[in-house]
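1. Could you look at this predicted model? Sequence included:
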Amino acid sequence: MRHLITFSQDLLKQLLGKRPGESRLGDNLLLPQGDTLEAIVAQAKADGARFAILGIAEDLGPRANLGRGGSTNALEACLKWFVNLQANRFYDGKDCLLLGTLDCSDLHQGELDTETLRNRVAEVDDRVIALCTVLMEAEIEPIVIGGGHNNAYGMLMATRAAYGRPVAAVNLDPHSDFRPREGRHSGNGFSYAAASGALDHYHVLGLHELKNSEANLEQLTAFGGSWHSLQDIWVRREITLEEALRQIAKDLRATGLPVALELDVDAISNMPSSACTAAGVPLLDACHYVSYIAGHSPCAYLHLAEAAPVCHEAGLAAGMREVGQSLTELIYAYIQGRRSFCTV
């Protein structure tokens, strides 16, 4: 279990609030049991796990992309809120493994120029691939929180390894992250995955028309990628979000491939992130996106990238609160969507 810091009952007790007569998700969530990752996953599967929550504690990718850091503690922000949700008829948490955090602290050490950062991101890739492949091979869906959007590459590669097929991806993001393959960073996870053969179908929802270079758009078009822009839906109102989601889900299902559900939280208005935006998607629309795609396509995982509590304009405490509550709603939207997909 090198580089994986597993969650414990003691940590859960520190986070849980209690009122007489109430049950919280944290009372029911599965915790790691075993001395190896394989043993933990096998036991969790035997105990009924369908989902596994995993944090990635790194901000190397955004910094390697010449952006801001801070995306190291998104899961820490989220846990306090998620585990204290009420366990009731809507969801009780019994099919979710609270796995742990992929520790990358060793890769943050030393003098980190751009070339070194990009080399370190490639090392993070290897860790993500190794860990998430084991989960997916056991048919447990990772819900991955934090780190830069560079980790989409590792997630896509793990999906291909586990399913033995390439992947169809949809990404709510103002940026396509299809930048040139100039060394690994948060802006080129999808272009690297496409070049490797892991990514077969790619759609960007909410792409900002003026936050992607012409070279970037040309490269995405040459691959066969598609998009609905932020301006198409939320500014010019040429198509509704519901119409776009119906078409996206139909196209994803038509591929017959496992689906990667990606969300860069800098798509959400004023969300603390490495590239915070005032002109973004409302949080509830982001939740609807996650819920709809999870409920209407065969998702392999959910990836919520780039949340950076320290980047909140009111300071870290405010950032931890906003990131924590927002990610919690997105996680629940995914879980409920996936549970409804099983019954369709």
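-> Received, thanks.

2. alpha carbons only for contacts and neighbour counts from here, please
-> Fine.

3. how about the helices in the stretch 51-200 of the chain?
-> Along the stretch 51-200 of the chain, counting by DSSP state H, counting those that start in this stretch, helices occupy 60-64, 74-83, 114-137, 151-163, 189-196.

4. for those helices, which one sits closest to Phe51?
-> With respect to Phe51, and counting by C-alpha to C-alpha, the nearest of these is helix 114-137 at 9.0 Å.

5. quick one: buried residues of the closest one?
-> For helix 114-137, burial by neighbour count (16 or more other C-alpha atoms under 10 Å) applies to 114, 117-122, 124-125, 127-129, 131-136.

6. Kindly report the same for stretch 272-286.
-> So for stretch 272-286, counting by 16+ other C-alpha under 10 Å, buried means 272-277, 280-281, 283, 286.

7. ok, now stretch 262-271?
-> 262-268, 270-271.

8. what about it, how long is it end to end?
-> Start and end residues of stretch 262-271 are separated by 16 Å (C-alpha to C-alpha, to the nearest Å).

9. Give me the contacts around it.
-> By C-alpha atoms under 8 Å, 6 or more residues apart in numbering, the surrounding residues in contact with stretch 262-271 are 149, 152, 169-174, 206, 272-283, 286, 302-307, 312, 322-323.

10. quick one: Ala64 from His312, how far?
-> Counting by C-alpha to C-alpha, the gap from Ala64 to His312 is 21 Å.

11. Neighbour count: these two, which is higher?
-> Comparing Ala64 with His312 by neighbour count (other C-alpha atoms under 10 Å), the higher total belongs to Ala64, at 27 against 20.

12. what residues are up against the more buried one?
-> With C-alpha under 8 Å, 6+ apart, Ala64 has these contacts: 114-115, 117-118, 121, 184-186.

13. Between which two of the residues you listed is the distance greatest?
-> Farthest pair in the contacts of Ala64, by C-alpha to C-alpha: Glu115 and Ser186, 13.8 Å.

14. residues contacting the closest residue in space to Arg118 that isn't next to it in sequence?
-> The shortest distance from Arg118 to any non-neighbouring residue, by C-alpha to C-alpha, 6 or more residues apart in numbering, is to Arg184 (4.9 Å). Arg184 makes contacts with 61, 64, 118-119, 121-122, 150, as judged by C-alpha under 8 Å, 6+ apart.

15. please redo it, this time with the cut-off set to 10 Å
-> 60-61, 64-65, 115, 117-125, 150-151, 153, 192 (C-alpha atoms under 10 Å, 6 or more residues apart in numbering).

16. In addition, the following structure is provided for comparison:
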Amino acid sequence: MLQIMTHTQLNQYLSPRDGETKLGQTVKLLAEESSISTNILQNLKKAKADGIQFVIIGISEDAGPRANLGRGGSTAAFNATMQQWLNLQSNRFLHGKECLVLGEICQTPLDKSATVDELRQATADLDTQVISIVSQVLAAQLEPIVIGGGHNNAYGMLMAVKSHFNQAAAAVNLDPHSDFRPREGRHSGNGFSYAAANGALAYYHVLGLHELKNSETTLEQLSLFGGHWHSFQQIWVRREIELSQALQEIAANLNQTQLPVALEIDVDAIAKMPSSASTFAGIPLLDACHYIHYMAKHCQCAYLHIAEAAPQCHDAGNAAGTRDVGQSVSELIYSYIQARKAQ
């Protein structure tokens, strides 16, 4: 269910300081009496009329990664991000009045005894909620920025785009994994293959695909679909192509489709980022920020989806993970907003 952010909850994140104005003091919230069944869409449309452009949504779940035999912990990404994001400065670069913090889609957690089948059913149940909420944001002509949960939620995001635009999306995904695994039951590794099978994905490019972290079956399936990629090794190891050139090519191909663009990032791609599949052989956070900014600036993005951050998976413990996830995801959000603002 959707837990709408209230002023009381927001103030728990906020650390005000005399002489400063924080984003948490300027961002907008829906009226606290809003009901998911009656007037969320109406209130979102009013927010659009009042100058809102971006709607920040959290997803609190880790059933998707666990259903993919990965680690849990992605339930806490939104909380970690809000602790940092809401305490950034409101100033000439970003006022905050362009942003509405909607709240968090929460799923009843399944304990460690849950079977793979139970986790996959829970992931499929969550899809319906994600589609419903994101569809309402798009219907209000607003841009969702979705934080947290597994990359399984890309399916719900893409299905919402299909529902709103009445056409499939063109997606770009910064990710060592293509998430185009066989449709064996819903989990974090097959959100894009399910979207393709259901007519929600027409074009797909994976940036930073790791050459040894995708099975041959998955690569064959992606190739048969017509998927494209630049591998992690091509750009960051063998230096066969520069990141700037790859981004130019990807943006040109996305724009050629004339489809709404789905902008995706799995933070597994970023070196040492606490996540369900953390890696030391990853890309710098600054390259991830540049990827988001470039795509958002040069393509007609329907949304930004930041998946898989898991503070508890930090080697130094949950407190360090909360800090690192919060700071990193906040930078990714700002990279998107800065590129999209006033477009």
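-> Arrived safely, thanks for sending. Note that this is a predicted model, so its numbers are computed, not measured.

17. Among the contacts of stretch 262-271 of structure 1, which ones are in helices?
-> 152, 283, 286, 322-323 (DSSP state H).

18. Redo the residues you listed as TSV? Include distance to Gly55 of structure 1.
-> Output for those, formatted as TSV (distance: C-alpha to C-alpha, whole Å):
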residue	distance to Gly55 of structure 1
Ala152	13
Leu283	21
Ala286	20
Glu322	17
Val323	14
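
19. Pick out the most distant pair among the residues you listed.
-> By the measure C-alpha to C-alpha, Ala152 and Glu322 form the most distant pair in those, at 23.2 Å.

20. Ile235 of structure 2 touches Leu243, doesn't it?
-> Yes. Using C-alpha atoms under 10 Å, Ile235 of structure 2 is in contact with Leu243, at 6.2 Å.

21. hey, what's in contact with both of the two?
-> Here Ile235 of structure 2 and Leu243 share the contacting residues 207-208, scored by C-alpha under 10 Å, 6+ apart.

22. still on that earlier bit, quick check, nearest of the contacts of Ala64 of structure 1 to Ile331 of structure 1?
-> Ser186 (21.8 Å).

23. counterpart of the closest one in structure 2?
-> Structural alignment (TM-score structural alignment) places Ser186 of structure 1 against Ser188 in structure 2.

24. tell me, what residue is most central in structure 1?
-> Geometric centre of structure 1, nearest residue: His303, 1.4 Å, by C-alpha atoms, centre = their mean.

25. From Ile145 of structure 1, how far out is it?
-> Taking C-alpha to C-alpha, one finds His303 of structure 1 at 6 Å from Ile145 of structure 1.

26. Between those two, which contacts overlap?
-> Common neighbours of His303 of structure 1 and Ile145 (C-alpha under 10 Å, 6+ apart) are 54, 331.

27. What about the buried residues of stretch 262-271 of structure 1, which are in strands?
-> Within the buried residues of stretch 262-271 of structure 1, residues falling in strands by DSSP state E are 262-264.

28. Out of those residues, which comes closest to Thr328 of structure 1?
-> Nearest to Thr328 of structure 1 among those, with distances taken as C-alpha to C-alpha, is Leu263, at 13.7 Å.

29. That closest one maps to what in structure 2?
-> Using TM-score structural alignment, Leu263 of structure 1 sits opposite Ile265 in structure 2.

30. where's its match relative to Ala124 of structure 2, distance?
-> Relative to Ala124 of structure 2, and taking C-alpha to C-alpha, Ile265 of structure 2 is found at 21 Å.

31. Okay, the residue nearest to Arg118 of structure 1 and Thr116 of structure 1: tell me how far apart.
-> Following C-alpha to C-alpha, the distance that separates Arg184 of structure 1 from Thr116 of structure 1 is 10 Å.

32. what do these two both touch?
-> Shared contacts of Arg184 of structure 1 and Thr116, counting by C-alpha under 10 Å, 6+ apart, come down to 60, 64.

33. So what's the residue count around Gly150 of structure 2?
-> The burial count for Gly150 of structure 2: 35, using other C-alpha under 10 Å.

34. Translate Ile233 of structure 1 into the numbering of structure 2.
-> Looks like Ile233 of structure 1 aligns to Ile235 there (TM-score structural alignment).

35. That match belongs to a helix?
-> Yes. Under DSSP: H, G, I helix; E, B strand; the rest coil, Ile235 of structure 2 falls within a helix.

36. out of everything not next to it in sequence, what's closest to it?
-> Per C-alpha to C-alpha, 6+ apart, closest to Ile235 of structure 2 is Ile241, 5.4 Å.

37. Quick check, the one you found in contact with His230.
-> Yes. With contact defined as C-alpha under 10 Å, Ile241 of structure 2 reaches His230; the gap is 8.9 Å.

38. between the two, which one's more packed in?
-> In this view Ile241 of structure 2 and His230 are compared by other C-alpha under 10 Å, and His230 has more residues nearby, 20 against 14.

39. Tell me roughly how far the helix or strand harbouring the more buried one lies from structure 1 on average.
-> Here His230 of structure 2, judged by DSSP states H and E, is contained in strand 228-231. In the superposition against structure 1, strand 228-231 of structure 2 averages 0.3 Å from its aligned positions (mean C-alpha distance after the TM-score superposition for structure 1).

40. Can you give the distance of that strand from its chain's centre?
-> Put simply, strand 228-231 of structure 2 sits 20 Å off its chain's centre (C-alpha atoms, centre = their mean, to the nearest Å).

41. Give me the next element, helix or strand, following it.
-> Going down the chain from strand 228-231 of structure 2, the next helix or strand is helix 232, by DSSP H and E.

42. which residues touch the next helix-or-strand element following that next one?
-> Next helix or strand after helix 232 of structure 2 toward the C-terminus (DSSP H and E): helix 243-257. The set of residues external to helix 243-257 of structure 2 that reach it, using C-alpha under 10 Å, 6+ apart, is 169-172, 202-208, 228-230, 234-236, 260-262, 287, 290-292, 294-300.
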